[in-house]
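Asks: all I have is the shape, not the residue letters:
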């Protein structure tokens, strides 16, 4: 089979694994908060469990990325991560106490942290044959498809069966299916790095290049000013823009936009390079005023811009890293990227929550300004790339 066709099949199959994983854990996350309340947890406990889980999820990636590159066990670490990430989810149906459920929830976040850096490194090899932007965009589109399917399946089970436990039980199906395909995938493609050729100069580099750190600064700025959906949902509920029944539909709409945008921006990245991230930053700067000042119709438009920004971030940001970092350091780079992105998102979301309670206008200014400020850093990255003869695209 020609290399390009084989690489495309590899990317699609790995995307299917991610689709199944997202259907599993996003399906669970759609009801875990309510489930903890049923089991007797307090609001403080729910907040701590969610926050600590995300802290583990992003912080551990720094170590896992480095470990993956040092050992070269990309498939083994990826498999372990996917197993923990998905296998613990159906066990939530058996949790009789909130303490047990909380432990399983944090185990799920730990699994995601373990599998993400080596998975992205493996994916970066396959997309080198079909266009990095398109490849990562395709993976993100499949990923988000699962993120929509899982919660819908859980909602249907809870609606017809009446218990949260049944919602977790149905997630056995995507969990098992994803793990089976993952096992087959690494049997067919034991060495995905063979898809990608590397020059002798880049293969000898021992440190991450300066351009990566400048790029990470741009990414951190974007993440810090990107409002998390729970704050948006809180605003919708408080202002009567949407109800408890329609807010999930807003989120599903955003995820659909995310999937489409990932494909479009990934395709454009392969043709015009990092300039596409500047376009995405301009568009995402519009979400805050529309979401936090508009009526229902304008808020829906704002959610569309929010989804566009998310799609560009989840696809192009990772594709650009594959262009600037040698493949033997890539899992380390993705681990640092994920940790920096998650920390900036956490700090920015906390600040925006405080700003919301005091003045929404300041929140909007902060969110929009950070998106536009990132353009300066992306321009700096482009200058660095041009000076170093680095091609930040296909």
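Replies: Right, received. Where do you want to start? Not measured: the values here are computed from a predicted model.

Asks: for the rest of this, base every contact and every neighbour count on C-alpha atoms.
Replies: Noted.

Asks: so which residues of the stretch 1-150 of the chain form strands?
Replies: Ranges of strands within the stretch 1-150 of the chain: none, based on DSSP state E, counting those that start in this stretch.

Asks: now the helices: where do they sit in it?
Replies: Shown for the stretch 1-150 of the chain, the helices assigned by DSSP state H, counting those that start in this stretch span residues 3-29, 32-38, 43-71, 74-87, 98-127, 132-161.

Asks: residue 211: neighbouring residues, count only.
Replies: Other residues near residue 211 come to 20 when the count uses other C-alpha atoms under 10 Å.

Asks: wouldn't residue 344 be in contact with residue 217 here?
Replies: No: Residue 344 is beyond contact range of residue 217, at 9.8 Å (criterion: C-alpha atoms under 8 Å).

Asks: before we move on, back to that, residue 319: which of the helices of the stretch 1-150 of the chain is closest?
Replies: helix 132-161 (5.2 Å; C-alpha to C-alpha).

Asks: could you check that closest one and say which residues are buried?
Replies: 132-155, 157-158 (16 or more other C-alpha atoms under 10 Å).

Asks: okay, pairing it with this:
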């Protein structure tokens, strides 16, 4: 079997296409919702807590679902159900007139994300030989991010051509249209992906499974968690762009710019994911991850300086979005590829679930911290704190032996 046949197979293709559709749905909404929230009176602090709480709940579900499917010996059905909830939850934003419905839509969607994310990664890691996992995760993240390019493009285009009176109407229609890719994703996964069932482990408790994780993996998780405490939601970066550019371009135009910057970020993310994954099969994955974490810290620092200076430069903001695409590709690709190298195959679901829990806890802290500092102190203080935490994570991950 050729090396390409080893890493590009039916399962990898199916999971890549599914993620493309699911991310197109999610990012179509994510790109325009920061412009919608001020229209219905939702603050940056509320957004930060909604993002953080949703990510926190999803992270707990990742651990529980990973451990549970290790016990059962199969994962496909739960992943399909997860994609269904992810693809339908955000359409509830069309009914929102205040923050509670935004929270409800996020909860439904992130419930789905929580029960399918770690399981899909475990299935992906089991679908290819160890020596080409970097390529498989890289091409999967690239496909995932193609959806993250198409989604914001569709969102920005629809926002541009749909009627703007009343101001919330175009946004609500975009949320409803996101159901098209959202419902296609679970259908594609169910049809294309084939699962090799494993030996069930019905007697393994969650606590025992966590205690049995290798020491090297625990050190890795510590560094990931430190970085994660500053790794705020991309929604806050989009909101920062919209706020900074509004004095110069006006609210709707600034929201369009922010969505297009996010498209540029995701193009970089898609283009860099496979090369970074392939490079990770040849050199130290933790070194590449440390570089990615460093790029994240520089992104947050740049946004903090723009707020401090009162800059309305679209060029500077666009450059920061490009830099964020580089760190996102390194982060997602390398974290997924490193995990199976440090853990046992029989407990792979629990391992990815634990990684998801750590990332989610970090997201909760980061988004809530940044959103609160933004509203109580200043945006510059929030992004500055994020930069410090992500920089510390870059140093910590560089010290992990892989």
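Replies: Yep, it's here. It should be emphasised that the depicted structure is a prediction, and the values quoted were computed from it without experimental measurement.

Asks: now the helices of the stretch 1-150 of structure 1 as CSV including distance to residue 292 of structure 1?
Replies: Converted to CSV, the helices of the stretch 1-150 of structure 1 look like this (distance: least, C-alpha to C-alpha, whole Å):
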stretch, distance to residue 292 of structure 1
helix 3-29, 25
helix 32-38, 25
helix 43-71, 23
helix 74-87, 34
helix 98-127, 30
helix 132-161, 24
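
Asks: mind checking what residue 215 of structure 2 lines up with in structure 1?
Replies: When structure 1 is aligned by TM-score structural alignment, residue 215 of structure 2 is paired with residue 210.

Asks: coming back round to it: out of the helices of the stretch 1-150 of structure 1, which gets nearest to residue 240 of structure 1?
Replies: helix 32-38 (21.3 Å).

Asks: which other helices and strands does the closest one contact?
Replies: For helix 32-38 of structure 1, the packing partners by 3 or more C-alpha pairs under 8 Å, 6 or more residues apart in numbering; DSSP states H and E come out as helix 43-71, helix 98-127.

Asks: quick one: work out the angle between the shortest one and helix 3-29.
Replies: Meaning helix 43-71 of structure 1. Counting by axes from the mean of the first three to the mean of the last three C-alpha atoms, to 10 degrees, helix 43-71 of structure 1 lies at 160 degrees to helix 3-29.

Asks: buried stuff in helix 43-71 of structure 1?
Replies: Neighbour counts using 16+ other C-alpha under 10 Å place 45-46, 49-50, 53-69 of helix 43-71 of structure 1 among the buried residues.

Asks: and it, what does it pack against?
Replies: Partner elements for helix 43-71 of structure 1 (3+ C-alpha pairs under 8 Å, 6+ apart): helix 32-38, helix 98-127, helix 330-358.

Asks: which one of the ones you listed has the most crowded surroundings?
Replies: Among the helices and strands packed on helix 43-71 of structure 1, the stretch with the highest mean neighbour count (mean count of other C-alpha atoms under 10 Å) is helix 98-127, at a mean of 24.

Asks: name the SS class of the residue nearest the centre of structure 1, please.
Replies: Note on structure 1: the residue nearest the mean C-alpha position is residue 314, at 5.5 Å, using C-alpha atoms, centre = their mean. Following DSSP: H, G, I helix; E, B strand; the rest coil, residue 314 of structure 1 is assigned to helix.

Asks: quick one: contacts for the counterpart of residue 342 of structure 1 in structure 2?
Replies: Aligned against structure 2 by TM-score structural alignment, residue 342 of structure 1 finds its counterpart in residue 360. For residue 360 of structure 2, the contacting residues are 52, 55, 56, 57, 58, 59, 60, 228, by C-alpha atoms under 8 Å, 6 or more residues apart in numbering.

Asks: gap between the first one and residue 232 of structure 2?
Replies: What it means is residue 52 of structure 2. Distance of residue 52 of structure 2 to residue 232 of structure 2, given as C-alpha to C-alpha, to the nearest Å: 8 Å.
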